[in-house]
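**Student:** Please work out how this folds:
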Amino acid sequence: MKRAVIVQAKRTPIGKKDGMFGSVEPHDLAAPLLRHLALGIENELNEVILGNVVGPGGNIARLSALQAGLPLSVTGITIDRQCSSGLEAIRTACHYIQGGAGICYIAGGVESTSTSPYPKRARFSPDHIGDPDMGVAAENVAQKYKITKKMQNDYALLSYKRSWAAYREGLYNQEIIQFNGVNTDEGFHKERNMETLLNRAKPLFVKEHGTVTAANSCGIHDGAAAVVVMEEEVANELNLKPVLRFIDSEVSGIHPDYPGISPVPAIKNLLLRNSLTIKDIDLFEINEAFASKMVACARELSIPYEKLNISGGALTTGHPYGASGAILVTRLFYEAQRRKSATYVLASVGSAGGLGVAVLFEVIK
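**Tutor:** Now for the predicted structure:
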């Protein structure tokens, strides 16, 4: 079996909805990123695979590749697995290489919530099963797993402090390519007293006994992220340094009322199949859509916070739906290089409709 490795990873800055990228369509947001990642490997590229959730459709991956000036022979496919779309794109590229379908892919995701043509969200599940908005679903998780508002606020504050520490130390600079002169996430334009905001914030989705607030939830954002996935022998022949080697992946399905907990069975099944435990994984990146899901997943899996989203996450930097899974892998790409002792790292996302995706990588020394 061929082995898939990640040799490069980048993302754009993340903008707030109707913010600094308010008029930038998704293909224009993705194109500079693709151009940057393709430099020098244009002749090896088989395909661009991008996740996208809120449109406008029309195969954004192919459109973005053409807009980036990539060779006409580089094909494109766009994936919608809701918030795990970007991670699914990377997972797909890795399996393509394992199966011998190609040798080199740019895989990730892009989202422009600002320019989406759709006035409301798509249906996630039939009404007779349950089709909650994601905020209500986050409350469902909090209630079922007894995650209090204080527990959520404590996690949100930890994430906020970690994100600001990473920002001040310049760690995000490694991840980000400049876009239209911007090289900073829009959420970092002003540091706030987050502890006060968390304590004062009122429940958004369930008014009576609600625990999910604007302060312990992510916002709505625009952004793109992608990685170069290559067959390991080809990478070595081209003198490109592989950083992460794809090991395996898993997708789990659970009740759509509780999508936030869907990473739990995905991660459990993935580790079991590979004879690994939580202790064997050095770094976890799980998408921070809501603090309730982070606390619930960490507790159900016994993941110590010291291993989880160690440089912060979407609660501070933002959640551009289709790109978020690729942002997680981009973060792992650089964190693994900073932590020389790391051996295994794992990325996971829970998605609308009750779908969890988990991808396991080995760090190449």
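
**Student:** only C-alpha atoms for contact and neighbour calcs from this point on.
**Tutor:** Fine.

**Student:** now the helices: where do they sit in the stretch 201-350 of the chain?
**Tutor:** With helices called from DSSP state H, counting those that start in this stretch, the stretch 201-350 of the chain shows them at 232-237, 263-273, 291-301, 314-317, 321-338.

**Student:** Any chance of those helices in TSV with mean neighbour count as columns?
**Tutor:** Formatted as TSV, those follow (neighbours: other C-alpha atoms under 10 Å):
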stretch	mean neighbour count
helix 232-237	15
helix 263-273	21
helix 291-301	23
helix 314-317	26
helix 321-338	26
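
**Student:** Distance from the chain centre to stretch 145-165, please.
**Tutor:** 19 Å (C-alpha atoms, centre = their mean, to the nearest Å).

**Student:** Where do the helices of the stretch 1-150 of the chain begin and end?
**Tutor:** 26-38, 60-67, 85-98, 134-144, 149-168.

**Student:** what's the closest of those helices to residue 48?
**Tutor:** helix 60-67 (5.9 Å; C-alpha to C-alpha).

**Student:** Surely residue 360 and residue 329 touch.
**Tutor:** No. Look at residue 360 against residue 329 with C-alpha atoms under 8 Å: they stay out of range, at 10.1 Å.

**Student:** Quickly list what's touching both of the two.
**Tutor:** When C-alpha atoms under 8 Å, 6 or more residues apart in numbering defines a contact, the residues bordering residue 360 and residue 329 alike are residue 347.

**Student:** Check the spacing between the residue located most distally from the centre of the chain and residue 293 real quick.
**Tutor:** Residue farthest from the centre of the chain, counting by C-alpha atoms, centre = their mean, is residue 208 at 31.6 Å. Relative to residue 293, residue 208 is positioned 20 Å away (criterion: C-alpha to C-alpha, to the nearest Å).

**Student:** can you check residue 265 too?
**Tutor:** Distance from residue 265 to residue 293, by C-alpha to C-alpha: 13 Å.

**Student:** Would you work out how far apart the start and end of stretch 199-211 are?
**Tutor:** First-to-last residue span, stretch 199-211, C-alpha to C-alpha: 11 Å.

**Student:** One more, please, to line up against the first structure:
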Amino acid sequence: MTDQHAPVVVAARRTWIGTVGRGHHERTETDLAAAVLAATACDLRGLGNDTPTDDVVLGSCTGPGGNVARAAALAAGLGVGVPGLTVDRQCGSGLAAVIAAAQQVRAGDARLVLAGGTESASRAPQRAHRAPHGLTPYARAAFTPAPWADPDMGAAADALARRRGITRERQDAYAVRSHTLARAAHAAGRFGPESVPVGDRLDRDERARRLDPDVVGRLRAAFTPDGTVTAATASPVSDGAAVVAVVPESVRRDLRVPGLRVVATASVGCDPALPGWGPVPATRAVLDRAGWSVADLRAVEIVEAFAAQVLAMTDALGLDPLGGDERVCADGGALALGHPWGATGAVSVVRLFSRLVRAGAPAGARGLATAAVGGGTGVAALVEVVR
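**Tutor:** As a prediction, the model looks like this:
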């Protein structure tokens, strides 16, 4: 018998993803999150849910400070009684927020949590340290303290490609694959049921396009002089938000709706010099906790921050997306759709919900969401369809 406190995702939405400075450039991270929170709450009402929202948990990396989750909950009209928790695990923030919500539900502390992530790189404030003679601007906070390595993520992706033998040609091929799959998904209407318009500027994910392999092959290295990562094989800076509704199995059963049971989760550290490796130990840990293997997975969503990072993970785990393994990011990923840092991990869960629940996968079908994090961390979650 299924544990009645087991956390289950029963609704999942995201915004269309906009390229920085373009489609969502006027929208704050609160605006974007409020839109998907309101849409998800509306979906729940349509399912006959009368369980009040106990909390909102959102990942966000580059906002203005304060509690973005609380502001978004109020902006979405969820009521003054709904608190908010904002978490920052960098590119894993959205997935970490979903995990935190699942833990609240599992512990019996909540019966409905809306969780996900939001990012407006277009509206991110400039950062500066106070100094005796004025302000000293800086691009980002340190991921690690001295003497640990603290590479920017692009340079780290180049280093990972060298360490794991990921060639330029394979990275280029993976980027073309991501865009091709995303364009096909748009053409087939597969993104429509999960997506929420915000204003009238975007009616699709802004970035996905036809990539000419010959043009991709001529691009110069983007981050280090002798590197293999290019503008095509690195995800674009983006704006967007995603939210899922997490309830205990007892609520899902009463609603009589299908969902994704959160089976196991893991957050694992790795060498800060190679942060893109993080999903490998995280995935191994979470599979071990569930007693599953890679062969058991029907759908895999990896945050495609860099093609090199995805290929390093898939090589290590015996997946082969360039050899026809359709389980990995079957409708494209962040390389094509965009990477709103604090939200993309939650977008991965929304994608699993669409690929498994909305697409009618049978009970017991299993999926993985995972992300790499600056500073050397991997985050992973395993889910299973319940009907």
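
**Student:** overall similarity of the pair, as a TM-score.
**Tutor:** The TM-score (TM-score structural alignment, normalised by the length of structure 1) is 0.96; 361 aligned residues with a C-alpha RMSD of 1.4 Å.

**Student:** before we move on, back to that, and the helices of the stretch 201-350 of structure 1: which comes nearest residue 108 of structure 1?
**Tutor:** Per C-alpha to C-alpha, nearest to residue 108 of structure 1 of the helices of the stretch 201-350 of structure 1: helix 321-338, 5.0 Å.

**Student:** What is the neighbour count of the nearest residue to residue 325 of structure 2 once chain neighbours are set aside?
**Tutor:** Once flanking residues are discounted, residue 325 of structure 2 sits nearest to residue 319: 6.8 Å by C-alpha to C-alpha, 6 or more residues apart in numbering. Residue 319 of structure 2: 19 surrounding residues under other C-alpha atoms under 10 Å.

**Student:** per the alignment, residue 319 of structure 2 corresponds to what in structure 1?
**Tutor:** Aligned counterpart of residue 319 of structure 2 in structure 1: residue 303 (TM-score structural alignment).

**Student:** Go through the helices of the stretch 1-150 of structure 1 and name the closest to residue 7 of structure 1.
**Tutor:** Closest among these, using C-alpha to C-alpha: helix 26-38, at 9.8 Å.

**Student:** once aligned to structure 2, how far is that closest one on average?
**Tutor:** After superposition onto structure 2, the mean distance of helix 26-38 of structure 1 to its aligned counterpart is 1.2 Å, using mean C-alpha distance after the TM-score superposition for structure 1.

**Student:** just how off-centre is that helix within its chain?
**Tutor:** 17 Å.

**Student:** buried ones in that helix?
**Tutor:** 26-35, 37-38 (16 or more other C-alpha atoms under 10 Å).

**Student:** which of those lies closest to residue 351 of structure 1?
**Tutor:** Nearest member of these to residue 351 of structure 1, counting by C-alpha to C-alpha, is residue 26, at 20.6 Å.

**Student:** who touches the closest one in this structure?
**Tutor:** With C-alpha under 8 Å, 6+ apart, residue 26 of structure 1 has these contacts: 60, 64, 110-112, 115.

**Student:** and which of these is nearest residue 307 of structure 1?
**Tutor:** residue 110 (26.8 Å).

**Student:** what's the counterpart of that closest one in structure 2?
**Tutor:** Residue 110 of structure 1 maps onto residue 118 in structure 2, by TM-score structural alignment.

**Student:** Excluding chain neighbours, what is closest to its match?
**Tutor:** residue 241 (4.1 Å).

**Student:** who's in contact with the one you found?
**Tutor:** Shown in contact with residue 241 of structure 2 (C-alpha under 8 Å, 6+ apart): 14-15, 17, 29, 32-33, 36, 116-119, 340, 343-344, 347.

**Student:** hmm, 6 Å instead?
**Tutor:** Going by C-alpha atoms under 6 Å, 6 or more residues apart in numbering, residue 241 of structure 2 touches 14-15, 32-33, 117-118, 343.

**Student:** quick one on the thing from earlier: so can I have CSV of the helices of the stretch 201-350 of structure 1 showing distance to residue 143 of structure 1?
**Tutor:** Formatted as CSV, these follow (distance: least, C-alpha to C-alpha, whole Å):
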stretch, distance to residue 143 of structure 1
helix 232-237, 45
helix 263-273, 17
helix 291-301, 9
helix 314-317, 20
helix 321-338, 24
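
**Student:** Relative to residue 164 of structure 1, which of these is closest?
**Tutor:** It's helix 314-317; of the helices of the stretch 201-350 of structure 1, that one is closest to residue 164 of structure 1 (C-alpha to C-alpha) at 8.5 Å.

**Student:** corresponding residues in structure 2 for the closest one?
**Tutor:** Helix 314-317 of structure 1 maps onto residues 334-337 of structure 2, going by TM-score structural alignment.

**Student:** Next: stretch 254-271 of structure 1.
**Tutor:** The aligned range for stretch 254-271 of structure 1 is 270-287, by TM-score structural alignment.

**Student:** contacting residues around that stretch?
**Tutor:** 149, 156, 160, 264-268, 309, 313, 370-372, 374-380.

**Student:** can you give me how far that stretch is from the chain middle?
**Tutor:** 16 Å.

**Student:** Check stretch 129-146 of structure 2 too.
**Tutor:** The answer for stretch 129-146 of structure 2 is 28 Å, by C-alpha atoms, centre = their mean.
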